[in-house]
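Q: Predicted structure and sequence below. I'll ask about it afterward.
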Amino acid sequence: MNRTTVSLIAGVAALAAVTGFASMSEPQASGGDTAKTAAELPVERTSLLCPAPSTSDLAETAYTSFTPVTKGTGKSGRAELTAAGEEPAEGTTGGSGADGKEGDKKAKPVLTPKEPGKPVTGEASGAESPALVGTAEGRFAPGWAVQQTTEVEAGSGRGLLGTACSAPDTDFWFPGASTAKERTDYTHLTNPDDSAAVADIELYGKDGALKSTVGEGIKIPPHSSESVLLSTLIDEPQTNLTVHVTVRSGRVAAAVQAVDDALGGDWLAASAPPAGSLVLPGIPKDATSVRLVAFAPGDTDADLRVRLASPTGLITPAGHETVHVKAGMTAAVDLGDVTRGEAGSLVLTPTEKSAPVVAALRVVRGKGDKQETAFIPATGPVGARATAADNRSKGSTLSLVAPGRSAKVRVTASAGSGGGTAATKTYTIKGGTTQDVRLPVPSGLKGTYALTVEPLSGGPVHAARMLEAAEGGIPMFTVQTLPDDRGTVEVPDAEQDLSVLQR
């Protein structure tokens, strides 16, 4: 048997291992090389990581885990969130411990969901709450969502800080960070795997790349989290920064915690990958200040047309019709109270030649010493389905935007974490508009609930959820975007070609 034959057989065997099956029949004759349509199957394993929530002793953190019910998942599976770097708990067993060595005892889970379709919640207090590493398998894996929401009543980081715990990856862009004297921004890196990860942090200001060797080769031990204060990486303060995290080995989840002395703080999630056109959904209608921060990572300048998708259609903000983003440089534009009391989303498109960009919004609500900040990164469309966990009976707003064609969308409010019956509503979003929809609320709601968004027809839909909790006259809030949950994966209909054995 020659080397080519061995390679082909090994490739077919690997594909069979991934998909769970491979057809052993000979391929039927056909008039061409038409590929069969790949099947959409539920994912069987999902990893999510939550950063350490706060350095404030006053921090009160709520965790909400939810998996939507998905057809074709079977009846088995489990999900759990465990403290990163925690010493193994006594009396429990498992394969690999926190240091990745076989035979170590397994750390006790912080949160363990019981069944899909119903949220489960947990709490943490103070400055010592750790990052969490989560894994879901089987029926708990498709669409698994975990929300981390922290309320800090006073002092550094005052406000409502929320983030959707994210999957590990190897490349992240964060336009909207800062090392200004009033800001304290940390990049959090969490490693879910049994071996160490190595990452680099690059910073880009208004004049381009900022020299720093401190951000190179940052080691994140197995099942652990590291936070890096951005101001320690460069000498001079920078008001508007783009942070680029790249992973040399392994994989991490990354997020930026941005804290302002006067404007509160929030988590800055990664922007959608660089693209010529971007959508930034869910600007609160009562926003008093909106700042757009954009970065062009390629070698070509980007000229972007700026439009606001309002409830009545696409409009161009006066005085901000376009923005020019120089290659390798961070651009910032203050749009003021661009929504003027109406729901809105920002739509960025190339004026002529397309060039890839990343972008985010810093949004401020309130006035004077009663202001609070949140961030909205550019995000991809909902796709097949997206979920926002941790919604309350009051204070949740769902924004839906159809930047192109009109779309029909189904929104499901799950049963409550403490009881209640799920409810569903269907909405039609006109092309070029943003709608803050009236949410379905579970009947008999007790506790928190999850919102699941599913486009039914029409063009792409982008979504964001705002959660607010006023405290002492301060309009505390946080915004999470809702990209596709990647709950399914395309699996090709593979067939083994036995004719290779005769060559």
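A: Done, it's in. Predicted model only: the values in this text are computed from it and were never measured.

Q: CA atoms for contacts and neighbours, from now on please.
A: Fine.

Q: continuing past the helix or strand residue 420 falls within, what's the next helix or strand?
A: Assigned by DSSP states H and E, residue 420 belongs to strand 419-421. As assigned by DSSP H and E, the chain's next helix or strand after strand 419-421 is strand 423-429.

Q: Pasting the second one now:
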Amino acid sequence: MHKEENDAGTPAASSPAPSEGVGVRSEERAKPAKKGRRPARRGMVTGLLSAVAILAAGGGLVSAASLAPQPASDRRLEIPLASVPAGSSQDVCPGPAKLLEGTPVGTDPQFSPVSATARSSVSAAVVSAAGGSLPGSRLSALGGSELLRIADVPGSATAPAGASGQLAGIVAQRSVEDVSVLSADALGNRQPSAAAVMNYTATDGDLQGSAAAACQAPSNDLWLTGANTAVGRSSVLNMTNASTTPATVSLELFGKSGQIKAPGSRGLLVAPKSTRSIVLAGLAPGEERLSVHARSTGGPVSAFIQQSVLRGLTPGGVDFIAPGTAPAARQVMTGIDIQDPDGLAALTAAPGYLDAAPSLQITVPGPIDAVVEVKLFGSAGQKALPGGGVVTAKAGTVTEVPLAGVPAGQYTVSATSDVTIVAGARVNRGLKASQSSDFGWAPSTAQLGSQHVVPVPQDGERLLVFGALDDRATISYTPITADGKLRPAASANIAGGTTTSLKVPAEIGKSPVVAYVVSASGGAAYGTVLLEREGRNDVSTVAIAPGAEGQEKVKVTLGQ
């Protein structure tokens, strides 16, 4: 390294030659020696002696170093970590569901007006630290115009005295007409605790049903599972760039027969503060199961797939497919609501209803086939799948595993593989072909930690569903009401290998429940929000967003 620096910069000083004499001025060397006097030779002798002394000293140093205790050869130096200042959070909420108009040319969609009963709203919560202040926060349109101020500049609102010493800022069922963004500022060098959910409902039209998704932190690498471009199914990929930097997105598509090389799937430009919609049937037509890997350079993006089903003239539901966790050897999905097995068997026997049953889809992005063990955990423990639960998923393909055939109830699904996989699970409501039905996709989620903010919509039946895999786990959940108060916390003790469902009450203390703060301890636990509606077949699942972290540390790479 030093040689490269000297080659590129100031020349390194060379060692003096013995003939020049160490410690002799250049003008003395230039004078010819007088007869009978030998000053130059004395200088040479002096130089040689000095050089010998220097070499001897160096040899002593080398010998001393060689005799000194040396570090073990297998000792590894820790990679240094550098603290990164906390930044503001920005969660992008999908826009309302829109009906495709006719058959689009290429991949650019044209939308027709939505039904008269369609409603789209955002619910959100921002929570202060214990005894702290509420961070500055707001709900805005994608272009930047403010829809609702939650809290002013950081520190302007402080937590009241109480058991928790915390304060919450609330967005309760705010109507939206397009993509919206929840922003919260960092406070005290800590990431803000904030989360939002977008909820769509309609009781008529081709897009009747319910669709909900947790608002999403933008990323440069996203995996989405559950798209379908077969006849009667429409899949629209909506990519939003909420930053001020252009984003260039490339898509990798995986189908039931392998990876799909689609012209027009690379180099898709998403301008700053804009959304780009892609009809996936224009890239991969006739695919009954389709996974999308979206990677962006430049600005990060959020991505949702609007998926809908129309069986002849009968609406089959609508949903927002959200990204799941990155490829891993284990993927977990919870909130899988399974209906009566006999009713499901009769329904799926009808033409066009094969995808009206719960199932797990597994994508293998690598070049090696995966051997996957699928386990289903209900309230009474593990339930065996009719097919045995062990499947081989081919490399580069999307494999479907039916989840029907077990007693009705809420379940947690675990898929463990010998290679990394991506997974998502489908839930369905409705058992009669003559009636409208609905479906929802549960993305794979990360293990629960502490301080997860979990907003819930204001209407319908709302369930918090938690699953513990191997060991017993304890879930603490603190309700947040519309008046901004954090109510007394409760806890649920979940045995390993089981799933627990908790019904969200409409009110606490005469104030509507709008969110929870959830923390988990003990064994690995996972959670989701399951949304249904009494008297209808509406169903949606909403993943619990990651909890806020303290000061982030990143690895520092030491280069030359």
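A: Received the coordinates, thanks. Treat the numbers as computed from the prediction; the structure is a model and nothing was measured.

Q: Check how far the strand holding residue 420 of structure 1 sits from its aligned residues in structure 2, on average.
A: Following the fit onto structure 2, the mean deviation recorded for strand 419-421 of structure 1 is 6.5 Å by mean Cα distance after the TM-score superposition for structure 1.

Q: same for that strand, what does it pack against?
A: strand 443-446 (3 or more Cα pairs under 8 Å, 6 or more residues apart in numbering; DSSP states H and E).

Q: The strand it packs on vs structure 2, average distance?
A: Strand 443-446 of structure 1 differs from its equivalent in structure 2 by a mean of 2.8 Å after superposition (mean Cα distance after the TM-score superposition for structure 1).

Q: about what we covered before: go through the strand holding residue 420 of structure 1 and flag the buried ones.
A: By neighbour count with 16 or more other Cα atoms under 10 Å, strand 419-421 of structure 1 contains the buried residues 419-420.

Q: Now do residue 503 of structure 2: how many residues are near it, please.
A: 12 (other Cα atoms under 10 Å).

Q: and if you look at the one 3 residues further on?
A: Using other Cα under 10 Å as the criterion, residue 506 of structure 2 is surrounded by 16 other residues.

Q: where do the helices sit along the stretch 251-400 of structure 2?
A: If DSSP state H, counting those that start in this stretch is used as the criterion, the helices of the stretch 251-400 of structure 2 fall at 341-348.

Q: Next, please give the residue ranges for the strands of it.
A: 258-260, 268-270, 274-279, 290-298, 302-311, 314-321, 328-338, 359-363, 370-378, 381-383, 390-393, 398-402 (DSSP state E, counting those that start in this stretch).

Q: Also the stretch 51-200 of structure 2?
A: Listed in chain order, the strands of the stretch 51-200 of structure 2 (DSSP E, counting those that start in this stretch) span 81-84, 89-93, 99-100, 111-112, 119-127, 133-134, 137-141, 146-151, 157-158, 168-175, 180-184, 193-202.

Q: now do the stretch 401-503 of structure 1
A: Ranges of strands in the stretch 401-503 of structure 1, per DSSP E, counting those that start in this stretch, are 407-413, 419-421, 423-429, 433-437, 443-446, 449-458, 462-468, 477-481, 488-491.
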